[in-house]
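> Return atomic coordinates for the entry below.
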Amino acid sequence: MIIDSHCHLDFSVFDDQRDQLMIDCCNSGVSGFLVPATQYSTWSNLESLVKRYPQWRVAYGLHPYFLKDASLDQIERLGHQCETERVVAVGEIGLDLWPGSVDMAIQMAFFSRQLLVAKALDLPVILHARKSYDLIFKCLREAGFKRGGIVHAFNGSFEQAKRFLDMGFVLGIGGTITYPRAKKAHRVLSSLENSAFVLETDSPDMPLHGSQGQVNTPLSVLSVAQHAAMIRDESVEQITAQTCANLLRIFPMWYEDLH
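Okay, here's the model as predicted:
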């Protein structure tokens, strides 16, 4: 099967098309979806939705870009939330240095505490790391976090990729590689071992080249796989099989639930 390892199918933009989209994905061979939460206010809705869609697996966390209205006491509820149905990780969590982001001291406080929750529950994490790889490494070391997970939308150097891989992570590869100008991303992807990455879309965001301004969906993971195959000079079947195996290795609880 083909798995989209990062898609926000709980977002309201999908409310009028979610059922049909799941049918279309199934008919196209996309049959697994990892849906990470972003804000505390959305946890209950995601918990309800996952009961409707057996293809979904979920993660709960507090996204760094949406911490303006968050409070640290929400982290105290995170552990309990991660005991609900089909949870495979804590996420989406991390650090975001994009202009306009929440103060970094606040982000660091939330990130470090969520890492400790994941560590206590022995769960991997889904990392949001925008222009913040060095700080992310620092926090992972200080937390003694060794469970690994996915580095969502990885766009760093090969040396940074290697550091994450050595810490037990795999790299999320998405629409960025469909852009001809993304030469660094192409070079890094072509240099990775087969075990190092998974496919993602970040739906409804991160549209593919030629689809700017449109709502992205998990159907585009097929195009991501095709571009990855071209960049790595491999078959699409090799790419989809290996990335699926990589995801199930990182999230063994997903595998147990499927079988």
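> From now on I want contacts and neighbour counts done on CA atoms only, so please keep to that.
Fine.
> after the longest helix along the chain, next one along is what?
Assignment by DSSP state H gives helix 104-121 as the longest helix of the chain. Downstream of helix 104-121, the next assigned helix or strand under DSSP states H and E is strand 125-130.
> Now show me the structure for the sequence below, then we'll compare the two:
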Amino acid sequence: MLIDTHCHFDAPEFDADRDAAYARALAAGVRAQVLPAVSAALWPGLKAVAARYPGLHAAYGLHPCYLDEHRPEHLDTLRRWIEAERPVAVGECGLDLFVAGLDPLAQERYFVAQLKLARDFGLPVIVHARRAVDQVLKCIGRIGALRGVVHSFAGSREQALRLRERGFLVSLGGPLGYPRANRLHRLARELPLACLMLETDAPDQPGPAHQGTRNEPAYLPEVLATLAALREEAPAAIAAATTRNALELFGLPAPAA
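Next comes the predicted model:
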């Protein structure tokens, strides 16, 4: 029994076969998915998808890579959505210092505002941190009283442990399976299971078996198998631990077997 802790199942890439993709995920043992939002315009569609399928849980936020679509008033709208919809998390939000042309100061303003909303509502935060883990840590430290996850983590062991000290887990996905992902492999071996969750980030970031094609939540067992092989541990034990971490962080009901 697995939980895909980061899946954009509302994305248009699934419009043609969303029912079939959902059935494949269930057949693969993926009993729940957390669906983080990326922009205010897409919140209604995400809400509809999450309501349609059992075990899908919405999170609402403003992604740094969609900065051109965000407006300051969207933060007020986000507060109202959180009050009305009671999502499992705030996000996807964060900082991206890799993509050219994204104003870092504007990113930080939106990120810090969403951290404050998460703190005010007692919700976890789903964080995007690309080449920005240290900056994310500083923002988290400024706000305090937070918990959450840095998804598709690609930082160092030391950064992951600092995040853990502040109540944050890290999640790993398809990139873990690539033979040259040596840094990720070391992280997977060295970090305590209490720090880790599993994700696909579908439709993005497929593993090596699906390179060049759409990713989907049914491929999450491949991430599990890779992690188990790297750690030389039983897949069932890792599945149980990472699922427990997700249930506790997001306050999810235990999914049906």
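> picking that back up, matching residues in structure 2 for the longest helix of structure 1?
Counting by TM-score structural alignment, helix 104-121 of structure 1 falls onto residues 104-121 of structure 2.
> The matching stretch vs structure 1, average distance?
Average distance, stretch 104-121 of structure 2 versus aligned residues of structure 1 after superposition (mean Cα distance after the TM-score superposition for structure 1): 0.7 Å.
> Arg164 of structure 2 reaches Cys195, doesn't it?
Yes - if you go by Cα atoms under 8 Å, Arg164 of structure 2 and Cys195 touch, sitting 6.6 Å apart.
> List the buried residues in the match of helix 104-121 of structure 1.
Using 16 or more other Cα atoms under 10 Å as the test for burial, stretch 104-121 of structure 2 gives 107-108, 110-119.
> Turn the residues you listed into TSV, columns for distance to Gly29 of structure 2.
Below are the buried residues of stretch 104-121 of structure 2 laid out as TSV (distance: Cα to Cα, whole Å):
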residue	distance to Gly29 of structure 2
Gln107	36
Glu108	37
Tyr110	36
Phe111	34
Val112	36
Ala113	36
Gln114	32
Leu115	32
Lys116	35
Leu117	33
Ala118	30
Arg119	33
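> Out of those, which two sit at the greatest distance?
Using Cα to Cα, the pair of these lying farthest apart is Gln107 and Arg119, separated by 18.4 Å.
> just so I have it, where are all the helices in structure 2?
Assigned by DSSP H, structure 2 shows helices spanning 18-27, 43-52, 73-85, 104-121, 133-143, 157-165, 182-190, 220-231, 235-250.
> name the helices or strands packed onto the fifth one?
Translated: helix 133-143 of structure 2. strand 89-96, helix 104-121, helix 157-165 (3 or more Cα pairs under 8 Å, 6 or more residues apart in numbering; DSSP states H and E).
> just the angle between that helix and strand 125-130, please?
150 degrees (axes from the mean of the first three to the mean of the last three Cα atoms, to 10 degrees).
> and helix 133-143 of structure 2, how far from structure 1 on average?
Helix 133-143 of structure 2 sits 1.1 Å off on average (mean Cα distance after the TM-score superposition for structure 1).
> Please apply the same query to the first one.
Between helix 18-27 of structure 2 and its aligned partner residues in structure 1, the average distance after superposition works out to 1.1 Å, using mean Cα distance after the TM-score superposition for structure 1.
> Run through who's touching that helix.
9, 14, 31, 53, 216-219 (Cα atoms under 8 Å, 6 or more residues apart in numbering).
> at 6 Å instead, please
Helix 18-27 of structure 2 has contacts (Cα atoms under 6 Å, 6 or more residues apart in numbering) with 217-218.
> So which bits of that helix are buried?
Result for helix 18-27 of structure 2 [16+ other Cα under 10 Å]: buried residues 18, 21-22, 24-26.
> just the last one next, same as before
Neighbour-count burial for helix 235-250 of structure 2, with 16+ other Cα under 10 Å as criterion, is recorded at 235, 238-239, 241-247, 249-250.
> Could you do the fifth one as well?
Within helix 133-143 of structure 2, the residues that count as buried by 16+ other Cα under 10 Å are 133, 135-137, 139-140.
> how near is Phe9 of structure 2 to Ala209 of structure 2?
Applying Cα to Cα, to the nearest Å, the value for Phe9 of structure 2 to Ala209 of structure 2 is 20 Å.
> Look at those two and report which has more neighbours.
Phe9 (25 against 12; other Cα atoms under 10 Å).
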